[in-house]
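Undergrad: sharing a model prediction with you, sequence too.
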Amino acid sequence: MRLSTKVNRLTTSLQNTENARILNSQEIVKQERRRIARDLHDTVSQELFASSMMISGLSQSLDGLETDQLKTQLLAVEEILGKAQNDLRVMLLHLRPTELEDRTLEQGLAMILRELTDKSNIGVTYHKSIGKLPKVIEDNLFRIAQEFISNTLKHAQATRLEVYLQEKETEVELKMVDNGRGFDLNVARELSYGLTNIQERVDDLAGTMTFLTSLGNGVSMDIHVPIVKGKEDGKN
């Protein structure tokens, strides 16, 4: 009877834990949808509307414009459309699957960094020395890297991104550095959902993170996650 009672308690506890996990996942999805809708409204939608209004105004007054005036207006439209395109790249990069599917972490990072190089003016340096890690570590580090890259594209105005991925005997290190404009870290900790999300993922992995930045001096993120070795395949 005592054993049966204990099993029932354990079963109830597991069910409650699973229900909490499902509810938490659903809430995360809702938050992401709201964030994406807000970003689309605040950036791309307004930029496209402004471009449309400018082009409409140009078409109506085309005959009365000097060549220099027309060129200035078209350059302004081009700049706005370029910003809208960049904002869409950020969102599409952020919406990539959070899991690596059949890729390793090394391969997944190479994929998104290659896309970053192809679709932006940011120069990328990628140094790696790593094997296959436990899936939970790989998926979380992949998502962390996506978050950092999204922030670099959206806010940093950087021209260079450095990524270092290294496996050591008892831990894996992910270091990412950009040369962007940086920010006030104390303010960002309160306002940035992305930074909070990164910290929570690092905490879930029992890792440590050093985050350094200041206005005008870029951003440096250095994460260390412990690796527990198993008896059969060398990793748990």
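TA: Looks like it arrived, so ask away.

Undergrad: drop to CA atoms for contacts and neighbour counts, all remaining ones
TA: Noted.

Undergrad: quick one: contacts for Arg189?
TA: 195-196 (CA atoms under 8 Å, 6 or more residues apart in numbering).

Undergrad: can we see that at 10 Å?
TA: With contact set as CA atoms under 10 Å, 6 or more residues apart in numbering, Arg189 has these partners: 195-196, 199.

Undergrad: inside helices: which ones of those?
TA: 195-196, 199 (DSSP state H).

Undergrad: a markdown table for these, including neighbour count and distance to Arg2?
TA: Output for the ones in helices among the contacts of Arg189, formatted as a markdown table (neighbours: other CA atoms under 10 Å; distance: CA to CA, whole Å):
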| residue | neighbour count | distance to Arg2 |
| --- | --- | --- |
| Leu195 | 18 | 47 |
| Thr196 | 14 | 43 |
| Gln199 | 19 | 42 |
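
Undergrad: ok, second structure coming up, stack it against the first:
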Amino acid sequence: MNRNSQDGRSILPDFALDKVNDALYLVGPDARLAYINNKACEMLGYKYRELIRLTYSNVEEELLDPDVAALWWKLSQRPEGIRFTSQHRMKSGEIIPVEVSSSAYVHQQQNMVLCVVRDVRELKQRTERYLQQEQQFRSLVENSPDLMARFDTDLRCLYVNPLVLELVGCTAEQAHGWHLTDTIPFDETGMRLFRLVSNTLASGEKSEAELEANYDDRTMVLHVRCVPEFNLNGEVTTILAVGRDITRLRDVENQVRAAHQQLRLLASNQQQQTEDERKHIAREIHDELGQHLTSLRAGLSVIGMQPHDPQQVSQQVDYLMTLIDSTIQVVRDVSTRLRPNMLNMGLVPALEWLRDEFVKNSGCSCMLIVPDKKPVTLGDQAVTAVFRVVQESLTNISRHAQATRVSIIVQTTRDAIVIQIRDNGRGFQMQSVRHDAFGLLGIRERVGMLKGEVNISSTPGEGTQLELTLPLVANPSH
């Protein structure tokens, strides 16, 4: 026996209707509930005997308005019925969103309305979560620094992010429906992009490559990755192409490679200069010092072999003393070439020695200006670096500048020392200076090791100025 026949619920077959996932109400003309299934009780939180005593307007409160109730009844009696979204009140008082399908139902020759009610709370929550995720996705994509585009299997554009629109200069409406073959340029870059997307579509596997693209006057290096997107059947439905601008990265890599090449050239040049210097010193030692020592030995041998004539011995000793003095000078010259002794006395004496040597060898006037009151105190490493930079600058002036006046100006601040080397020579175009010029590279390397700066300014016909700045805090004390 049907269990509803025992409690009066014999209007509809429970064995079928209680199995559906939707709530069912059978409503009479007086809005009384003639039938409800278990899903309706479960959805509203009532027991069957509690809910069956209510009217439909107790649940659907909008029907408390007679006009609304009359309209609802009239529309529900049509053959196609009516479908709408509404809100039902639970026993707890909570209002829940529902979707209602009302249609006419004749039972025992009486017109009724059968309401199929679906609880859409979960659907609404899923929709809200989906919309939230969609919003998050759009926020992420539209604010991404990458170029993004999605294509269907016919290679038509479904979506591009604002960065792409800005780059190509069009609106989203204009971009939608683009065909890849109609929009890419017919050059090597365009063909590589087409093959990249096509290979991803054909293989169903991601692919990536670096492409170089030109936009207006700008050249961009893009790392492009194409990712296939699948449906539930495992079929490729769309292709997502993501392009990252790595122009700056490649520029930095090129700069690093160029810097490494410059360092290799500088090291090679420094090694060659060291070898040349050793060769020159070795020649001086062999030719001059060796000759002097040979002469000394020969002179002493002569003294030992000749008769002990005081006058001849005295003459020979005077000759040997002169030769010894020359030998001492050769040793001093070699020592000075290796490291001038003036460097051990501080910066100012070293610069004074450089100035005097420059004037003696070039015949050009050179003025050295140093602070009168505040002594210039630097560590040995810094003194050596400044000395070599000024020495290199004076060497370049004597070789190339054709100057008649040179000035070396030393200034100190609270935390730095500034040295300027100026000449009134012929100058040069700054653009013509090669970045791999060994003299300039050597100067920059020396100063860079002490965390200093070097600035060079020159104008053809107006001379050249080199300014060297060293932080005092970076210099070791004596």
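TA: Cool, got the structure. What you see is a predicted model; the values in this text were computed from it and never measured.

Undergrad: which among the contacts of Arg189 of the first structure gets closest to Gly230 of the first structure?
TA: Using CA to CA, Gln199 is the member of those that lies nearest Gly230 of the first structure, at 26.5 Å.

Undergrad: excluding chain neighbours, what is closest to that closest one?
TA: Nearest in space to Gln199 of the first structure, with sequence neighbours left out and distances taken as CA to CA, 6 or more residues apart in numbering, is Met209 at 7.4 Å.

Undergrad: next: Leu133 of the first structure.
TA: Lys235 (7.3 Å).

Undergrad: got the contact list for the one you found?
TA: So Lys235 of the first structure contacts 132-134, 227-229 (CA under 10 Å, 6+ apart).

Undergrad: what's the ChimeraX line that selects buried ones from those residues?
TA: Applying 16 or more other CA atoms under 10 Å to the contacts of Lys235 of the first structure, the buried members can be selected in ChimeraX as follows:
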select :133,227
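
Undergrad: quick one: the contacts of Lys235 of the first structure as JSON lines, columns for distance to Asn8 of the first structure and secondary structure too.
TA: Output for the contacts of Lys235 of the first structure, formatted as JSON lines (distance: CA to CA, whole Å; DSSP: H, G, I helix; E, B strand; the rest coil):
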{"residue": "Lys132", "distance to Asn8 of the first structure": "38", "secondary structure": "coil"}
{"residue": "Leu133", "distance to Asn8 of the first structure": "35", "secondary structure": "coil"}
{"residue": "Pro134", "distance to Asn8 of the first structure": "32", "secondary structure": "coil"}
{"residue": "Ile227", "distance to Asn8 of the first structure": "34", "secondary structure": "coil"}
{"residue": "Val228", "distance to Asn8 of the first structure": "31", "secondary structure": "coil"}
{"residue": "Lys229", "distance to Asn8 of the first structure": "33", "secondary structure": "coil"}
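
Undergrad: wait, which of the contacts of Lys235 of the first structure is closest to Glu18 of the first structure?
TA: Within the contacts of Lys235 of the first structure, proximity to Glu18 of the first structure (CA to CA) peaks at Pro134, which comes in at 21.7 Å.

Undergrad: returning to what we had before: from Asp119 of the second structure, how far off is the equivalent of the residue nearest to Gln199 of the first structure over in the second structure?
TA: Here Met209 of the first structure is matched to Val454 in the second structure, going by TM-score structural alignment. Separation of Val454 of the second structure from Asp119 of the second structure (CA to CA, to the nearest Å): 77 Å.
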